[in-house]
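Here's my sequence, what's the structure:
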Amino acid sequence: MAIAAATMALARPTWTALLTTTHRANWVFTPFAVSYSSSSSSSSKPSRALILYSKPGCCLCDGLKEKLQAAFLLSGPDSIHDVDLQIRDITSNPEWERAYQYEIPVLARVLSDGTEETLPRLSPRLGVEMVHKKIAAALKH
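Down below sits the predicted model:
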């Protein structure tokens, strides 16, 4: 029984495990948000940014975080490895909690003027490749 549990734990990487195996990951912890920059160096070109509104203990949020992390590692012509992701805990801000308490996880893209545009909800059934494709398409607009 213990061997089966250990095998299952190894078969499905956790969010933390994915982060520790990614050399490009750069996490910044703040009281209100966690920022993830998949690019280790800053450049003069405008960055592409996403915000994920979530809260601790939300299994849908954790699932989307795992898929986003994996999607950032995919390569190809529509790569999103340079996207900055900020994860905001809605329980740390009453305004975010009022706005998103029944909607999380909510993914928004940051526009060039600093405003946010909420993206269409991603189904928890989507695979990593489809999440990658939808994020890349949303960032092209």
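
going forward, measure contacts and count neighbours with C-alpha atoms only.
Noted.

Double-check Gln86 against Arg48; I have them as touching.
No: using C-alpha atoms under 8 Å, Gln86 is not in contact with Arg48; the gap is 11.3 Å.

Proceed likewise with the subsequent sequence, for comparison:
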Amino acid sequence: MTARDISTNEEWQDAMHLSVPVLAVLDEQGSEVVLPRPQPRMTADRLQRHLQEALAASGGQQAQG
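Sure thing, here's the model as predicted:
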């Protein structure tokens, strides 16, 4: 997965500023677990922490930073 800070690119910001992604991981049994939605306008660093916390809580694989 690649994280992009859309505030650094006007084209990305225009295209995605109102979008909220739906994120899911597979747990240890192979079942899909939907992660909690991140808050709009969350910074890239805070989003990374949010994802790491959600992955840990879901039993999914940890992302490498």
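
rewinding a little: higher neighbour count, Gln86 and Arg48 of structure 1?
Gln86 (21 against 17; other C-alpha atoms under 10 Å).

Which residue in structure 2 aligns with that one?
Aligned against structure 2 by TM-score structural alignment, Gln86 of structure 1 finds no counterpart at all.

Which element, helix or strand, includes Gln86 of structure 1?
strand 83-89 (DSSP states H and E).

chain center to that strand: distance?
Averaged C-alpha coordinates place strand 83-89 of structure 1 at 6 Å from its chain's average position (C-alpha atoms, centre = their mean, to the nearest Å).

same question, stretch 21-32 of structure 2
Using C-alpha atoms, centre = their mean, the offset of stretch 21-32 of structure 2 from its chain centre is 12 Å.

okay, how far is it across it, tip to tip?
End-to-end distance for stretch 21-32 of structure 2, by C-alpha to C-alpha, to the nearest Å: 16 Å.

how about that stretch: buried residues?
Under the neighbour-count criterion of 16 or more other C-alpha atoms under 10 Å, stretch 21-32 of structure 2 has 24-25 buried.

Please apply the same query to stretch 117-134 of structure 1.
Residues 128, 131-132 are the ones in stretch 117-134 of structure 1 that count as buried (16+ other C-alpha under 10 Å).

and of these, the nearest to Leu107 of structure 1?
Val131 (11.6 Å; C-alpha to C-alpha).

What is the equivalent residue in structure 2 for that closest one?
Here Val131 of structure 1 is matched to Leu47 in structure 2, going by TM-score structural alignment.

name the element that match belongs to?
Per DSSP H and E: helix 44-58 holds Leu47 of structure 2.

Can you give the distance of that helix from its chain's centre?
7 Å.

What is the neighbour count of Ser58 of structure 2?
Using other C-alpha under 10 Å, Ser58 of structure 2 is surrounded by 20 other residues.

which residues touch the most centrally placed residue in structure 2?
Centroid check for structure 2 by C-alpha atoms, centre = their mean gives Leu51 as the closest residue, at 5.2 Å. Residues in contact with Leu51 of structure 2 (C-alpha atoms under 8 Å, 6 or more residues apart in numbering) are Leu35.
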